[in-house]
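K.L.:
Need coordinates for the following:
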Amino acid sequence: MKKIFTLILFIALQINAFSQTVDLATGVKKITSGTADKFTPYSFCTEKPMTTALDKLPAGKLPFNISDIRININERGVVVEIPLDDSEQLYGFGLQIGSFNQRGLRKRPIVNDNPLNDLGYTHGPTTFYVSNKGYGILINTSRYTTFYCGTTDKLKNKANTKADGKGGNSVEELYKNDNAAAGNVTVDIPGAKGIEVFVFEGPDVKSVIQRYNLFSGGGALPAIWGLGVKYRVKADFTQNQVNKMADYFRVNHIPCDVLGIEPRWQTASYSCSYVWNKDFFPSPQGFIDTMKAKGFRVNLWEHAFVSPSSPLYEPLKNKAGNYLVWNGLVPDFADTAASNIFAAYHKKTFVDEGISGFKMDECDNSNIAFGNATWSFPELSQFPSGIDGEQMHQVFGVVYQKAIYNIYKEMNQRTYLDVRASNAFASSYPAALYSDTYEHDEYIRMILNSGFSGMIWSPEVRESNTIKDFMRRSQTAVLSAQTLYNSWYLQNPPWLQINKEKNNKNELMDNAKEIEADVRTLLNFRMSLVPYLYNAFADYRLKGIPPFRALVMDYPQDKNTFNLSDEYMIGDCILAAPLTEKQDERKVYLPAGTWYDYNTNQKYEGGKHYTIKPSLTQLPIFIKEGTILPLAKPVEHVAANTKFEITCYVYGNATAATLFEDDGLTFNYEKGNYNTVNLLWNNGKGAVTRSGKFKNTRYIIKKWQVIN
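P.N.:
This next block holds a predicted model:
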């Protein structure tokens, strides 16, 4: 028996010798050891790598030999060890809410409906991290996995194991971990019998992220109207009440592109019937047509758990998990047939009738941090496809949004969805994540972390403590991937009454119109920014560059950016530094170069900290010298035939910029049907040239203005 045990141990310790390494694309390698799981994040990625764009990225080089990545398989599962040097900084693990620089932490990226603290529970977990040394590691598993980010060291690695005899004078000293300089990231994957490890080469942080996004099929390019403003109405609004809300926006000239309809549009919502409630919406098609005539897109709230009263119940009954949620079926989205049934019904019943998108709620598991949170299916669930409950939880948001997104893709119609869970290799899906948490500083941090994950984050605005709180949150929403006001429990827009009880009694604030005007100012800026944002998203799609990203991605050698979690880049030229309710002023760090305060045009030398005091209607942003910033005359909504009238602001020694121009609605750009609009500044004169196959004009350059 002892000999058998010794043999097993020997095989486990030597399993790395049987690993296979293959090149999947330029700068992307895969190490396989043992028998990998059938259901992994990459197994659900059907988008093909963008090989041409990948080939154009600069060549990267790992700071270690790839053979130094050790994979051990034992009775517990799989352990992966990746080299880590003393100076490395680590980022990623999905849409993290409680941490930014992950070095020295134990991370457990698990999907959870109530993200908290810094362990890793989140709406968008991934087993992917990136190092500032210019490489990324993705452990391709849907199992609950733990990463020890330089926090553990083995006995055999210690030259002297003698106790130092020191005591501690405080709790912090007693429990301090001195292994932060440990030489590995150690990954624990219980239950696995093998693993795939994806390695993404740099040479820098941004290139690693580009490579990951391009390998995933490219970044998302939402419909251009999705970059406007979305407003979700109260959950129990009737068709008539939604009509009145639409009229309110248009009469008061407040920009809005999308109205989101909350649960009561259905005959049953927990679980879902996916059937219009005629008591609330007596004429669904008439309602959709009326909204379209007023310039609004309609987005419907739902979740994936199928009510016994739903027409989908019987077709999916044998294609669902063996546990119920709210007495409803859990569709086996790992089974193509189940996904197709779910999608076909949505296409015929909603999308063909004009619904522009969906809010896909409750796909992120009940809160695993508390014993009384039990609404979702258990990890021991079994599904006909063979996937288990643990793995299904991790990928549920991805396979759900994939089923819905494919409806629009096959119809050659772009959308912009909302979803409450995602995972790895989902970069190409135009779905903005949201949360029921509401800490403003965490919402800002998640903008940065989304850029490391191929995800889109929406720091939506609900009710607020004070006017100042509301306006600061609105500034952040305007400076994010999706500007969203969620009034699902408010009778009136929150800017008319921030107090929930008074709002629902129709008791508006005395200064409601004044605040409304301030909000209009912020939202008009958002609409001015749409062409610039659309170009940034085109770079995301075609080059893999996240439109919203941490400064360390652009300035990986600047130590001041290593832990900077409340400033971020918007595209290549705008630096945002949002404030919260607690701040009348804040310190902002500007990296190398020269920067202009957007509000005052004051110039600042980079590499230094400054104190700024933006008002509630001023956007806390800085423009990089050398920028031509195209800002459009605000429109109240983006229509198919909208032409943006643009003023080009020339900052310092700027010479050129581009805009991505297409119909904004279809996937025809994938066939080359788009233009590159070149904005040129030379000898005090501006010029515009176009190249491409798009026959129409969406951008009209009206003026040039120099900022010295």
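K.L.:
alpha carbons only for contacts and neighbour counts from here, please
P.N.:
OK.
K.L.:
what's the neighbour count on the closest residue to L417 other than its chain neighbours?
P.N.:
Closest residue to L417 apart from its sequence neighbours, by CA to CA, 6 or more residues apart in numbering: A431 at 4.3 Å. Neighbourhood size, A431 [other CA atoms under 10 Å]: 32.
K.L.:
now the other sequence, so there's something to compare against:
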Amino acid sequence: MKFTDGFWQKRKGVAIHSPAEVRDYRINGNSIILYAPVNKILHRGQTLQGPMLTIELSSPCSDIIRVVSRHFIKRQKDPEFELNINNGFVPEICDEDRQLVLKSGETLVRVDKVDFSMSFYYRGRLLTKTGRGQMGYITVEGQGAYMREQLDLSVGECVYGLGERFSAFVKNGQSIDIWNEDGGTSSEQAYKSIPFYITNKGYGVFVNHPEKVSFEVASEAVSRVQFSVSGESLDYFVVGGRDLKEVIHNYTALTGRPSLPPAWSFGLWLTTSFTTDYDENTVASFADGMLQRDIPLRVFHFDCFWMKEYEWCSFQWDKEVFPDPVNMLKRLKEKGLKICVWINPYIAQKSVLFGQAAENGYLLKLEDGEAWQWDLWQPGMGIVDFTNPAACEWYAGKLNELLDMGVDCFKTDFGERIPTDVVYHNGEDPQKMHNYYTYLYNKVVYDLLAQRFGKEEAVLFARSATVGSQKFPVHWGGDCVSRYESMAESLRGGLSLCMSGFGFWSHDISGFENTAAPDLYKRWAAFGLLSTHSRLHGSSSYRVPWLFDEESVDVVRYFSRLKCSIMPYLFSTACDTAICGVPSMRPMILEFERDRACDYLDTQYMLGDSLLVAPVFNEEGSVDYYLPEGTWTNFISNRRVSGGAWQYEKHDFMSLPLMVRPNSIIAVGSNENVPDYDYLKDTTFHIFELGEAEPAAATIYSMDGRPEGLVRAARNGENVSVAVSGIRNYSIIMRNVGAVSNLKGASFEAHPLGAELIYLEGSDEITFKIVG
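P.N.:
I've put the predicted structure just below:
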């Protein structure tokens, strides 16, 4: 929200009151409380009127500083994000002559008492600053009160995150409201609005408000990020770290780590599509068609019309097309498939459940106590009130009956269009519940799956999200259209979400709306099968590859099998994500933050530490992408490319730039048919471009998330040593190395990709010399 008219003037009807000095303060245990009038106090008579802001500085854990500024103290029941606050953490507080300092780990805030300002540092490096005229209490004639902060941006500083935004990846110059909406992927609206941003200067800012937060990112004041909320208080955190990865690590320590999805969820998902006609014969023909064509399929998803029309959600199979759902699901599972079904938090008036839900108070209500209803999406639908524990239990009970039938997971659709003219069971503010609703909705479903199957088997396919929703993966990008431009905007949204604390992300391969041309289908399939999660889904047409052309079958087969084969690498990356919070799918800036060429890159990404993916966004197969310094290797073609420059290439449909970072070890498994298998047996380790005196390592996790295998490699001149432990039967391929000699304990053989060692012991150290 903009309050000014240019840099010098305020908009009509706007009054801005900013702290001028610290008149008084208290060191209150582990916090500092500042009393900051909005005018310089020259004599005692000036203390007889306000406004005055009360500002509290504290730290919930190391390297995070909390700032709460208040005008009036209001006590009301509001939803709050679930934060991991360490009440026992004690920051260092120092009272100097002119300044107050609160230090948390290596991050500190320095307050100037005389001319009010707050400067944030990490290891002595200035991160950002707020001063006179920046923080403020604002009144707008006819609209009420707001609280605002403006934090400085330095020269060349780029802002990322704020949720799954489909606009430009770098947010500078944009006005962004944190307000979940069902707007597709082609507008400024977002399904997943997260009030957290991170910059290439090495810090993040989290605004701790579930309601609408309005951001002006280098827009109203072009050298600042402004954020504002309606009301009398503003609560935000400045998150420091030694690099961008540690900033996200610290942020997710506060708001929750992404949970680890089960290994099977990384395989290919196929759906019935949305408005298509289907029954068991149709579904079986899809599953059998994939099997007959040797395409690894792991999950089958039933979209909306598994339930009878006008009755969403009844959680009952449409008996006209699925007369025997239990045995149908059994037959599908015998084909090796997991089962997902579509749900949402809405109950249509025609549903057999509507009367029960309304009578028992399980739906959001109007002021008069009647259930809130409207006709958009489903005629006469109501919305489940997840602040009512009885409604949560009732809703979970209906889903539990589906689990009894053989369903394994749920696509938790919708959760964005939540009204604000309603009354909640627990009396919480409907404005603040609008975004927060999705957290409660998805938590109920995820907790049920974790309770029923164990957390290691729980997974959703969710569309809406807020802060903390990363704990309930996986999330997908919503309704995109079948165009190359929409493919690119989907990727931008995913990269922005992954810079907002989310670890795993997917999208509708070839686009949801319309039907893609065969070339787009094939290009998007390669991109989709090199995302963390992969789903073929659409609106009005089926998405099985043979309906596009025969080459589409080849492409989906090839990249599905490729993904299954590199699961030891991908799943280890996922385990690291669950442990550390760093996303599995990463913008280039997250891995190469010192390379300024990476600041704006949004048409390529890193899949884990070592694999760079550059999707092809045109029919001709031409692709421009950037490689940081070093000698990179195309994992598919084995072509070596010197980095530090842009690359201009052309690829057929069976290829794309899948580049391996130098000094990397990629673990490749022995199974190309399923994503979930023993990653610690019959594993091949591909070693790329070992750096001089730069040890490389790869940890291999079992499917239950335990680090049980380890490979280490080091080079000193022509001498190389490789140590392997915890792996049963393995081989090593030195990529682009023709010959070796002076072996200890094994022998290498020629291999098309380099030199291959087949070694069968569980652990040993091998030394050799590269001679060609």
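K.L.:
Mind telling me the TM-score for this superposition?
P.N.:
The TM-score (TM-score structural alignment, normalised by the length of the first structure) is 0.81; 629 aligned residues with a CA RMSD of 3.2 Å.
K.L.:
on that earlier part again, for the equivalent of the residue nearest to L417 of the first structure over in the second structure, which residues are in contact?
P.N.:
Mapped onto the second structure by TM-score structural alignment, A431 of the first structure lines up with V474. With contact set as CA atoms under 8 Å, 6 or more residues apart in numbering, V474 of the second structure has these partners: 261, 459-462, 504-506, 533.
K.L.:
Name the residues of stretch 95-107 of the second structure that are buried.
P.N.:
By neighbour count on 16 or more other CA atoms under 10 Å, the buried set for stretch 95-107 of the second structure is 99-105, 107.
K.L.:
what about it, distance to the chain center?
P.N.:
On the basis of CA atoms, centre = their mean, to the nearest Å, stretch 95-107 of the second structure sits 34 Å off its chain's mean C-alpha point.
K.L.:
That one spans what distance, first to last residue?
P.N.:
Terminal residues of stretch 95-107 of the second structure lie 17 Å apart, using CA to CA, to the nearest Å.
K.L.:
To which residue of the second structure is G219 of the first structure aligned?
P.N.:
When the second structure is aligned by TM-score structural alignment, G219 of the first structure is paired with P258.
K.L.:
hang on, that match is in a helix, isn't it?
P.N.:
No: according to DSSP: H, G, I helix; E, B strand; the rest coil, P258 of the second structure belongs to no helix; its state is coil.
K.L.:
hey, where'd the helices end up in the first structure?
P.N.:
2-14, 51-56, 171-175, 205-215, 239-251, 284-293, 313-316, 336-346, 389-410, 440-450, 467-478, 500-504, 512-543, 551-554 (DSSP state H).
K.L.:
so which of those helices gets nearest S269 of the first structure?
P.N.:
helix 313-316 (13.7 Å; CA to CA).
K.L.:
what residue of the first structure matches up with H434 of the second structure?
P.N.:
Match for H434 of the second structure (TM-score structural alignment): H393.
K.L.:
show me what contacts that match?
P.N.:
111, 363-365, 379.
K.L.:
For ChimeraX, what selects the buried ones among those residues?
P.N.:
Here is the ChimeraX command that picks out the buried ones among the contacts of H393 of the first structure, judged by 16+ other CA under 10 Å:
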select :111,363,364,365
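K.L.:
could you redo the contacts of H393 of the first structure as CSV and give each row distance to E636 of the first structure?
P.N.:
Output for the contacts of H393 of the first structure, formatted as CSV (distance: CA to CA, whole Å):
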residue, distance to E636 of the first structure
V111, 37
C363, 33
D364, 34
N365, 37
E379, 46
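K.L.:
And the contacts of H393 of the first structure, which two are furthest apart?
P.N.:
By the measure CA to CA, C363 and E379 form the most distant pair in those, at 13.8 Å.
K.L.:
on that earlier part again, can you say which of the helices of the first structure is packed in most?
P.N.:
helix 205-215 (a mean of 29; mean count of other CA atoms under 10 Å).
K.L.:
Mind reading off the mean deviation between it and the second structure?
P.N.:
Helix 205-215 of the first structure, aligned to the second structure and superposed, deviates on average by 1.7 Å (mean CA distance after the TM-score superposition for the first structure).
K.L.:
Can you tell me which helices and strands that helix packs against?
P.N.:
helix 51-56, strand 125-131, strand 135-139, strand 194-201, helix 512-543, helix 551-554 (3 or more CA pairs under 8 Å, 6 or more residues apart in numbering; DSSP states H and E).
K.L.:
Leaving out the residues flanking it, which one is nearest to the residue positioned nearest the centre of the second structure?
P.N.:
In the second structure, the residue lying closest to the centroid (CA atoms, centre = their mean) is F502, at 2.4 Å. Ranked by CA to CA, 6+ apart and with sequence neighbours excluded, the top spatial neighbour of F502 of the second structure is Q470, at 5.0 Å.
K.L.:
what residues are up against R420 of the first structure?
P.N.:
Counted by CA under 8 Å, 6+ apart, R420 of the first structure has contacts 113, 123-124, 360-364, 397, 433-435.
K.L.:
before we move on, what about Y648 of the second structure?
P.N.:
So Y648 of the second structure contacts 622-625 (CA under 8 Å, 6+ apart).
K.L.:
do you know how far it is from Y362 of the second structure?
P.N.:
Taking CA to CA, one finds Y648 of the second structure at 58 Å from Y362 of the second structure.
K.L.:
What of F206 of the second structure?
P.N.:
Per CA to CA, F206 of the second structure is found 33 Å from Y362 of the second structure.
K.L.:
higher neighbour count, the two?
P.N.:
Between F206 of the second structure and Y362, counted using other CA under 10 Å, the more crowded position is Y362 (26 against 22).
K.L.:
show me what contacts the equivalent of that one over in the first structure?
P.N.:
In the first structure, Y362 of the second structure lines up with K319, judged by TM-score structural alignment. For K319 of the first structure, the contact set (CA under 8 Å, 6+ apart) comprises 331-332, 335, 338, 383-384.
K.L.:
what does I343 of the second structure give?
P.N.:
Contacts for I343 of the second structure were tallied using CA under 8 Å, 6+ apart; they are 304, 313, 315, 410-413.
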